[in-house]
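J.: No sequence on hand, only this structure:
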């Protein structure tokens, strides 16, 4: 249902919901960027509608709400294992349409890719998602090319227009809280075009896996992993056992974010490692995002948010890489003819 209400009413609802939920949204952290005069927009807890950054794209995605950077899975001693407690509160997350599509990719990896990941599921089951519309495209976004500029799979949509708040609710709890508010027709804002446009090849021939094209990225990439850490669909992790100093036989096992671009990701027992070359790592990521994942699950893994382009210190553009690869695929097809 659609409603028209006020910021004061929404803040009162937030206050009530905060008894059972932690509310996360993109918010501005002043002076928290690379330099003291640069702000960062990232996810944090909010209590007031005015704290939410609606006008700009967040530098980081929402994914750490469901996939914490470091998450304790269980505690152990020499005699027993105790699984970590389920969070007492659920979560409410404000996010844009592309990120909602990213959520579907995360669900596929953790809930439909073999055995269900119970640690992800217990957070996912307690989380509600509120859509933020996009009135304008942001720098480096190519969501239209990826078909992720719209989504109707949300628990609510909220738009602030001065002293008016428009709400489209798919959540009975919110419907109850807004009972009596004037009804309104609410259609989420979405863009129809981006400045950045990508063309994704239907298939990539095996001959291009070792093309000199990838060597350019081997020379430029510094393996910092920033592109992976800001990406809402990069979900790789490693495990760490932490032993307590006062008892070397007790500790905890943690799941920690990992990155296919960072040294050590492919290390194996015996000192073996795959993809030591940074160009090979770039190839692995690109092919996973726009080829391998789709062949298995039917949709591209990349959602076109453009955060990887925003954050790269070497100005490597993932969008340009896709287009260059598409050109190579077309050239290879012409040669076959």
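T.: Good, I have the coordinates. Predicted model, so just to flag it, every value in this text is computed and none were measured. Numbering: from 1, shown residues only.

J.: going forward, measure contacts and count neighbours with C-alpha atoms only.
T.: Will do.

J.: all strands for the stretch 101-250 of the chain, in order.
T.: Using DSSP state E, counting those that start in this stretch, the strands of the stretch 101-250 of the chain run over 127-132, 156-161, 164-169, 237-244, 247-257.

J.: Going by neighbour count, list what's buried in the last one.
T.: Meaning strand 247-257. Along strand 247-257, these residues count as buried under the neighbour rule (16 or more other CA atoms under 10 Å): 250, 251, 252, 253, 254, 255, 256, 257.

J.: Test my guess that the second one contacts residue 244.
T.: Yes: between residue 251 and residue 244 there is a contact under CA atoms under 8 Å: 5.2 Å.

J.: on that earlier part again, now render the strands of the stretch 101-250 of the chain as JSON lines, adding distance to residue 267.
T.: Shown next, in JSON lines, are the strands of the stretch 101-250 of the chain (distance: least, CA to CA, whole Å):
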{"stretch": "strand 127-132", "distance to residue 267": "35"}
{"stretch": "strand 156-161", "distance to residue 267": "43"}
{"stretch": "strand 164-169", "distance to residue 267": "47"}
{"stretch": "strand 237-244", "distance to residue 267": "11"}
{"stretch": "strand 247-257", "distance to residue 267": "15"}
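
J.: Out of those, flag the one nearest residue 112.
T.: strand 237-244 (17.2 Å; CA to CA).

J.: which residues sit against that closest one?
T.: Applying CA atoms under 8 Å, 6 or more residues apart in numbering, the external contacts of strand 237-244 come out as 249, 250, 251, 252, 253, 254, 255, 256, 257, 258, 259.

J.: Quick test: name the residue nearest the centre of this protein.
T.: Nearest to the geometric centre of the chain sits residue 232, at 1.6 Å (CA atoms, centre = their mean).

J.: try this one next to it:
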């Protein structure tokens, strides 16, 4: 069972929740898209149901809520190391099913990969999910192929229809907030099929590294890194030490999102870059998503959100690449 409320009643509840939680959801930013006359849907703090963009896929994934693009780990002086003050507010974030699955992948990397990352763990422990349904499959999505089109890992399900909001409360912690409204049946509808289907090769192994298909991406990929930036499961970062001008012995250490597709990512001491070719970089990314991660954790890293295909200025399709791999394996190439 769930409840039905007016938009005004739901916004009043959001006001109460904001005393304890920061609330993030996809928002529409007019004129902020790739071109001057296009819009952008991106995650940001919200205060009302009207601000939430339910009908469009966000350009960026919500991972920046959990994993900031730039994060100061600590400040240093000549004789001290000081960690930044902790924001004690908890977080609520509106997510689609595939993005909830993407968080599970980040958990594997940052919490279940041998060493717990304390900075990620601190944020992760304070976050809860509000499920948004997808009424239809968006362009380039292939979540059904990846098995991420459905989930029950959420605290609340929220659906907006006109001037009414329908809420399913799974987490009893939130029951006290929803003491108004009309009882009704509320359940999420999940996408059952996508226009795009992906077939991950069975019996895939590293022999596929020798395939000539990777050469296609040497000429096509420009190494901009957009695919990694918008991806909900890419988790790589680099470290930066920032020294202050007024005293060069003081500063801060930051970690910043990194991309395996851009120059410098695979450069080692002495200046050698062991993946300078864009085809090699594409191979590394694809094989990590559908081979390496699966070998370690037992399921696929990619969740089929299709954002990499949406963002690529050269129209390189990850889903097409995986299907090409499947054909290569079938033909024994």
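T.: Cool, got the structure. On a predicted model such as this, the values are computed, not experimentally measured, just so you know.

J.: quick one on the thing from earlier: for residue 120 of structure 1, state which of the contacts of strand 237-244 of structure 1 is nearest.
T.: Closest approach to residue 120 of structure 1 among the contacts of strand 237-244 of structure 1 (CA to CA): residue 255, at 11.0 Å.

J.: Structure 2: which residue goes with that closest one?
T.: In structure 2, the residue equivalent to residue 255 of structure 1 is residue 255, according to TM-score structural alignment.

J.: Can you give me the distance of its match to residue 73 of structure 2?
T.: Applying CA to CA, to the nearest Å, the value for residue 255 of structure 2 to residue 73 of structure 2 is 7 Å.

J.: next one: residue 181 of structure 2
T.: Residue 181 of structure 2 is 44 Å from residue 73 of structure 2, by CA to CA.

J.: Also residue 190 of structure 2?
T.: Counting by CA to CA, the gap from residue 190 of structure 2 to residue 73 of structure 2 is 39 Å.

J.: Over to residue 280 of structure 2?
T.: 32 Å.

J.: what's whichever residue in structure 1 pairs up with residue 52 of structure 2 in contact with, if anything?
T.: Matched to structure 1 by TM-score structural alignment, residue 52 of structure 2 sits across from residue 52. Counting by CA under 8 Å, 6+ apart, residue 52 of structure 1 touches 25, 26, 27, 28, 46.

J.: The first one belongs to a strand?
T.: Yes: secondary structure assignment places residue 25 of structure 1 in a strand (DSSP: H, G, I helix; E, B strand; the rest coil).

J.: Let me know how buried it is, in neighbour terms.
T.: 26 (other CA atoms under 10 Å).

J.: just the second one next, same as before
T.: Counted by other CA under 10 Å, the residues lying close to residue 26 of structure 1 total 26.

J.: close enough to count as contact, it and residue 53?
T.: Yes: when contacts are counted by CA under 8 Å, residue 26 of structure 1 is listed as touching residue 53 (5.6 Å).

J.: Name the residues contacting each of the two.
T.: Shared contacts of residue 26 of structure 1 and residue 53, counting by CA under 8 Å, 6+ apart, come down to residue 41.

J.: Identify the spatial nearest neighbour of residue 319 of structure 2, chain neighbours not counted.
T.: Of all residues not flanking residue 319 of structure 2 in the chain, residue 198 sits nearest, at 6.0 Å (CA to CA, 6 or more residues apart in numbering).

J.: Show the contacting residues for the one you found.
T.: 142, 145, 146, 319, 320, 322, 323.

J.: buried ones in stretch 180-195 of structure 2?
T.: So stretch 180-195 of structure 2, judged by 16+ other CA under 10 Å, has buried residues 181, 186, 188, 190, 191, 194.

J.: How about stretch 276-296 of structure 2?
T.: For stretch 276-296 of structure 2, burial by neighbour count (16+ other CA under 10 Å) applies to 276-293.

J.: Over to stretch 218-238 of structure 2?
T.: 218, 221, 223, 225-235, 237.
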